[in-house]
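# Sharing a model that was predicted from the sequence below.
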Amino acid sequence: MAAPAAAAGGFPGGGLPVRAGGQGPRDGPAGGRAGSRGRVRGVERAGVGLEAALRARREVGGKAFVPYVTGGAPGVDAGLLRALEAVGADALEVGIPFSDPVMDGPVIQEASRRALAAGTTPSRVLALVAEAGLGIPVVAMTYLNPVLQRGLGPFLAEARGAGVSGVIVPDLPVDEAGEWIAACAEAEVAPVFLAAPGSPPERLRRVAAASRGFVYCVSTYGVTGARDELAGTAEEVVRALRPLTDLPLLVGVGITTPAQAAGACGFADGVVVGSALVRPLLEGDEEGAVHLAAAFRGAVPVGNPQPEDARGPEARAGPTGASKPARLSDT
C-alpha cells in the first residue's frame, strides 16, 4: 500500500499542496484549521459511540462485523445502508469517492469512478449517511485532498452533523497527523489509523496511541481486493498491537469470503469487508450484496449479547445475530 508522505506541518499553512481533480466540486468554504497542535479537550470522547459499540460486542464474547460500501456508487442508497444494519453489522464504513485512491484495488476504484461520474461529492455522501439515520456507528473513509479542500474543521463538523462517528484517512501518515488528531478531538470524531504489515514497532506504538474507536489492521501488503486466502501477516499485525492498546483490533483488506472472516476472528476483534460486497453492487445485484453481508455476519461470532434495554444507546452493538436479510423495498 503506497501512501504519499505529507509535507512538513501536514495541513493548510504547512505547505501541503492539494492535487487537482476528481473528488467533486468544493462543497463549502475551503481552508482554515480546526483545533491546535497537541492535546485538546474532548480527546477522550472522540468517537466514543464507535468504540463503545465495538467493545460491547467484544465484552459479550463476540466479534465485530463492519461492511464497507462506496457512497454514490450504484445501488448505494439509504435503503441499502439500513439493510446492512438489519443483517447485524456492528458499524458501517462508507467511502467518499476520490480520483486517486491509493489504498483501493480495482473493484473499489471502479465504484469510485462511477460515483464521481454521477456527480458524487463529500457532502452528498454525508447527506446519504444522515438520510439513512442508522442506529449503528458510521465510519467515513476518505483521502486527504477532499478534507483539505473543505477544511479540517468544516469537514469534521459536517461529518459529525451527519452522524459519522469516525474517519479513516489512509494517505495521512500518523507521524504527520498532529493537527488532524487535534481537530478530530475537538469535533468528537474518532481518527482511525491503519497498522500495516512490516511496520516498525515505533510506528505501531504511534498508531495505537493516536487511534480512537478501533485500529484498522491491514491484513496484507498491497491494495484492497479479493484474496484466495487470509494472509499470515494479518495475525502478525494484530499480535504486535495487542500489548500496545486495549482498543478493538479489526482486520481489513482482502477479507473475501465468510470463511476468511471467521479465520480472522480467531485472533482479531472483528473484520471490515469491502470489495466482496461492492462487487455485486457494481453488477446491479443489491439483494445479492445484502445476502452476502448476512453470510459474513453468520460467520462472524456474535457472542452472547445482552438484552437491548440493558445497554445505553452509545453501546448498541447491533442485532444479536444474522437474521433473514431485509428486502431493500422494506427499508
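Everything's here; your move.
# C-alpha only now, for contacts and for neighbours.
OK.
# count of neighbours near the closest residue to Ile108 other than its chain neighbours?
Nearest residue to Ile108, sequence neighbours excluded (CA to CA, 6 or more residues apart in numbering): Ser275, at 6.2 Å. As a burial measure, Ser275 scores 27 neighbours (other CA atoms under 10 Å).
# ok, second structure coming up, stack it against the first:
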Amino acid sequence: MTSRLAGRFAELKAANRSALVTYICAGDPGYDASLSLLKQLPAAGADVIELGMPFSDPMADGPTIQAAAVRALNAGQTQLKTLEMVRQFRRDDQTTPLVLMGYYNPIYRYGPEAFMRDAREAGVDGLLIVDLPAEHDSELGPLAREAGLDMIRMATPTTDAKRLPAVLDRASGFLYYVSLNGVTGVGQADNATVRDAIGAIQQQTELPVCVGFGVRTPEQAARFALDAQGVVVGSALVEQIANANSPEQGVKDVLSLVSALSAAVKQARN
C-alpha cells in the first residue's frame, strides 16, 4: 500500500511541480483556532502539513517557533490533544499527508510504543524528530516502521558526503534539507548553494528533497521550488498568528499567506 506521502509526491512529480509543505504548531494560539487552521490548510494550498508538537525546550527553533510553543503550552496543549487534532482533521481529510515534527522528550514521556500506536490510529503519516539523528534510529525507527510511519531525516549544509549515506539509511517519506546553519526563521539561504546540495543528495537517493529554514516569501519559495521536490515554510506562517490582534485574524492571515505561497510554487516551473 502506497503511503500518503509517497502518493502525494508521485502526484506532484507527474504534474511537474514542487510541494508546499506548511508548518504550524499544534495548539497555537489555542486548541480551537489551531484546529480550525489545520483543517483549512489543504484548501488554501498546503500539499503536506507539518504539525509541531510543542515542547518547552525547542533548541533547533528560533524565537518565532519557540514563542509559538510557549503559547500552545500555556493554552494547555498536550500530546494527547495534538493527536486528537489529527483525528479531527482526518474526519474530513483522508488524503493530505500529515507529519508530526518536534522533539523526542514528549514522545519518551508518552511512551514510544503507545505513541506510535496512537499516532497511527489518529492518522499520522510520518515523524520528523529534530533531536534524534540517524545514529539514534534504534530509539524510534523500528517502532515507526512497524507502525507504518515514515521516519523523515534532516540533512544540513554540514552533512558531508561521508555522513550522507548514514542520514539516508532507512529514511523514508522525504528528506528535509536545512538550507542554512542555525535555527529556524533566521537568515536566508543562497539559491545556488542549495541547488548544488540538492543535486548531490539526489545522486544518492530517490527520496523527495524538501528545503526548509529561511523560506519566508512567495518569491523565495518559487526559487527553491525550481530544484527541490518540496518547499517548507514555518516561521513566516507562525508569525502571522503572533502578530494578529485575534486568533481568528491569525487564522485568516496564515491562510492568505499559504494561498500566495501555493500560487508561487505552482507557477515556478511553468
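Received, thanks. From a predicted model like this one, the values you see are computed outputs, not experimental measurements.
# Please report how far the equivalent of the residue nearest to Ile108 of the first structure over in the second structure lies from Leu257 of the second structure.
Under the alignment by TM-score structural alignment, Ser275 of the first structure pairs with Ser235 in the second structure. Per CA to CA, to the nearest Å, Ser235 of the second structure is found 12 Å from Leu257 of the second structure.
# got it, and Gly141 of the second structure?
Distance of Gly141 of the second structure to Leu257 of the second structure, computed by CA to CA: 34 Å.
# before we move on, back to that, was I right to think the match of Ser275 of the first structure contacts Val183?
No - judged on CA atoms under 8 Å, Ser235 of the second structure makes no contact with Val183 at a distance of 10.5 Å.
# what's stretch 9-17 of the second structure aligned against in the first structure?
Under TM-score structural alignment, the match for stretch 9-17 of the second structure is residues 54-62.
# who touches the nearest residue to Leu92 of the first structure once chain neighbours are set aside in this structure?
Excluding its sequence neighbours, the residue lying closest to Leu92 of the first structure (CA to CA, 6+ apart) is Val138, at 4.9 Å. For Val138 of the first structure, the contacting residues are Leu50, Ala91, Leu92, Glu93, Val94, Val129, Gly163, Val164, Ser165, Gly166, by CA atoms under 8 Å, 6 or more residues apart in numbering.
# do you know how far Val138 of the first structure is from Val167 of the first structure?
Counting by CA to CA, the separation of Val138 of the first structure from Val167 of the first structure is 9 Å.
# can you tell me which residue in the second structure aligns to the residue nearest to Leu92 of the first structure?
Aligned counterpart of Val138 of the first structure in the second structure: Leu98 (TM-score structural alignment).
# Could you measure from the match of Ser275 of the first structure over to Thr22 of the second structure?
According to CA to CA, Ser235 of the second structure and Thr22 of the second structure sit 10 Å apart.
# just Gln220 of the second structure next, same as before
Distance, Gln220 of the second structure to Thr22 of the second structure, using CA to CA: 14 Å.
# For those two, work out which one has more neighbours and name it.
Neighbours were counted for Gln220 of the second structure and for Thr22 using other CA under 10 Å; Thr22 has more, 28 against 18.
# contacting residues for the more buried one?
Going by CA under 8 Å, 6+ apart, Thr22 of the second structure touches Ala46, Asp47, Val48, Ile49, Glu50, Val232, Val233, Gly234, Leu237, Val258.
# Also Gly61 of the first structure?
For Gly61 of the first structure, the contacting residues are Pro301, Val302, Gly303, Asn304, by CA under 8 Å, 6+ apart.
# List the buried residues for stretch 292-304 of the first structure?
By neighbour count on 16 or more other CA atoms under 10 Å, the buried set for stretch 292-304 of the first structure is Leu292, Ala293, Ala294, Ala295, Phe296, Arg297, Gly298, Ala299, Val300, Pro301, Val302, Gly303.
# Give me the subset of those that lies in helices.
Among those, the ones falling in helices (DSSP state H) are Leu292, Ala293, Ala294, Ala295, Phe296, Arg297, Gly298, Ala299.
# Could you let me know which of those residues ends up closest to Arg239 of the first structure?
In terms of CA to CA, no member of these lies closer to Arg239 of the first structure than Ala299, at 21.8 Å.
# dump the residue contacts of the closest one.
Pro258, Ala259, Ala261, Ala262.
# What's the match for it in the second structure?
In the second structure, Ala299 of the first structure lands on Ala264 (TM-score structural alignment).
# Out of the contacts of Ala299 of the first structure, which two sit at the greatest distance?
Based on CA to CA, the longest span within the contacts of Ala299 of the first structure runs between Pro258 and Ala262 and measures 6.2 Å.
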